[in-house]
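Novice: got a predicted structure here, sequence first:
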Amino acid sequence: MELLKERIKKNGKVIGEDILKVDSFLNHQIDVQLFQEIGKEFKKRFNTEKITKILTVEASGIGVACITAQYFDNVPVVFAKKYIARNLAADVYESKVFSYTKGTEYLIRVDKEYLNPDDNVLIIDDFLANGKAVAGLMDIVRQAGARVAGVGIVIEKSFQGGRTAILQENVRLESLARIQSLADGQITFVD
């Protein structure tokens, strides 16, 4: 998606060799107009799928997932929670994931009421690095007996192995911008 790549080139900041900071438009401050274009692009790429739910993980995936849902007939968006709250049901699907950015492992949880065996789920997330968050979300979908229709990623760091892990699960993966390298502070795209 050229519009997204241009925005990454303009506002993205490289930290070290493996972190891309895009908080000015994606995961701290949100550019709603860009998100609308991202939502349209995901609809275009997954237009043959009859999506019944969109699943993401809190917090940065929620905005993209909600706007994307508007282009899929306003299907519900479910987000996996990272933290236990007193208002979270006891009957949940859960999966262990490792956050590359934060360097920590945690459990993500979804109330069993919100995913059903007849759901056709599109997983949406802001970043793909090692694929652990997406693997955890796919695990939750499978625990529910539902189908993973595909995975939509805004920015993929292709040099970190997440793509390979997802494709080995025979799941369709669509990434809107694929980063080949962040070496020497330079952002290089796959295509």
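Specialist: That came through fine.
Novice: drop to CA atoms for contacts and neighbour counts, all remaining ones
Specialist: Will do.
Novice: I166 touches L173, doesn't it?
Specialist: Yes - look at I166 against L173 with C-alpha atoms under 8 Å: they come within range, at 7.3 Å.
Novice: need the contact list for the most centrally placed residue in the chain.
Specialist: Centroid-nearest residue in the chain: D125, 1.1 Å away (criterion: C-alpha atoms, centre = their mean). Applying C-alpha atoms under 8 Å, 6 or more residues apart in numbering, we find D125 in contact with 56-57, 60-62, 64-65, 134, 152-154.
Novice: separation between it and A65?
Specialist: The gap separating D125 from A65 is 7 Å, by C-alpha to C-alpha, to the nearest Å.
Novice: now A80. Nearest residue, chain neighbours left out?
Specialist: V57 (4.6 Å; C-alpha to C-alpha, 6 or more residues apart in numbering).
Novice: for that neighbour, give me its contacts.
Specialist: Counting by C-alpha under 8 Å, 6+ apart, V57 has contacts 79-82, 108, 125, 133, 137.
Novice: next up, a second structure to put side by side with the first:
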Amino acid sequence: MALKVLRDRILKDGRCFEGGILKVDRFINHQMDPYLMKQIAVEFIKRFAHKPVNKIITIEASGIAPAIMLGYMMELPVVFVKKKKPSTMNDMYSTTVTSFTKQRDYTVVISKEYLGPEDHVLFIDDFLAYGNAGKGVIDLCRQAGATIEGMGFIIEKEFQHGRELLQKEGISQIESMAIIESLDNCEIRIKND
């Protein structure tokens, strides 16, 4: 179920590029619309209210804004998985994630201090494409013994089948605020509710 305000914004300000790329940097991942982020956070709260979440996790960088807004509203800590190991981090979990937009692999890390078996995690990100970031977070949570209660995405590109990959990995609740059915011929087609 797409948020109407998000749907309208994608159609108005989104840009399509060859290769299944949807650029939303006017309002999500470069210049941000805080009011839109708040509306998205409110919707995530409704959808995950029944889950015993005690921590929100995202991956840098574009997932940070919606995760922070959600963490603020739910009064929960937000931890972001880093794409580069800081020199001050020694005890950590790590895995490899492939970036769809950058077409490269990243070794991502999270401190063992901020993820453990007591954590019930909600993963939040800007896009669900092939599911690579989500799969990386699943691996990190498995290493830590943490439980993933669900995953939330602002925009899902349904035609890239990331949801199926995450479901095969055991994620039962995946919520997307807007689902893109197709970007064929650079025409943005959003799934109707």
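Specialist: Here it is on my side, so go on. Computed from a prediction, not measured in an experiment: that's the story for all the values here.
Novice: overlay the chains and give the TM-score.
Specialist: The TM-score (TM-score structural alignment, normalised by the length of structure 1) is 0.96; 189 aligned residues with a C-alpha RMSD of 0.9 Å.
Novice: what sits in contact with each of D125 and A65 of structure 1?
Specialist: T56.
Novice: what is the burial count for I124 of structure 1?
Specialist: Residues contacting I124 of structure 1 under the criterion other C-alpha atoms under 10 Å number 29.
Novice: again, but for the one 5 residues further on
Specialist: With neighbours defined by other C-alpha under 10 Å, the count for A129 of structure 1 comes to 21.
Novice: and what of V78 of structure 2?
Specialist: Neighbours of V78 of structure 2 using other C-alpha under 10 Å come to 22.
Novice: thought it was touching G71?
Specialist: Yes - between V78 of structure 2 and G71 there is a contact at 5.9 Å, judged by C-alpha under 8 Å.
Novice: who touches both of these two?
Specialist: In contact with both V78 of structure 2 and G71: I56, using C-alpha under 8 Å, 6+ apart.
Novice: state whether A178 of structure 2 is indeed within a helix.
Specialist: No - A178 of structure 2 is assigned strand when assessed by DSSP: H, G, I helix; E, B strand; the rest coil, not a helix.
Novice: longest strand of structure 1?
Specialist: strand 147-157 (DSSP state E).
Novice: by contact count, what packs against the following helix or strand past that one?
Specialist: The helix or strand immediately downstream of strand 147-157 of structure 1 is helix 162-167, counting by DSSP states H and E. Packing partners of helix 162-167 of structure 1 (3 or more C-alpha pairs under 8 Å, 6 or more residues apart in numbering; DSSP states H and E): helix 132-143, strand 173-181.
Novice: from the chain's centre, how far out does helix 162-167 of structure 1 sit?
Specialist: Using C-alpha atoms, centre = their mean, to the nearest Å, the mean C-alpha position of helix 162-167 of structure 1 is found 13 Å from that of the whole chain.
Novice: so where is that helix in structure 2?
Specialist: On structure 2, the counterpart of helix 162-167 of structure 1 by TM-score structural alignment is residues 162-167.
Novice: average offset between that stretch and structure 1?
Specialist: Taking mean C-alpha distance after the TM-score superposition for structure 1, the mean distance separating stretch 162-167 of structure 2 from the aligned residues in structure 1 is 0.7 Å.
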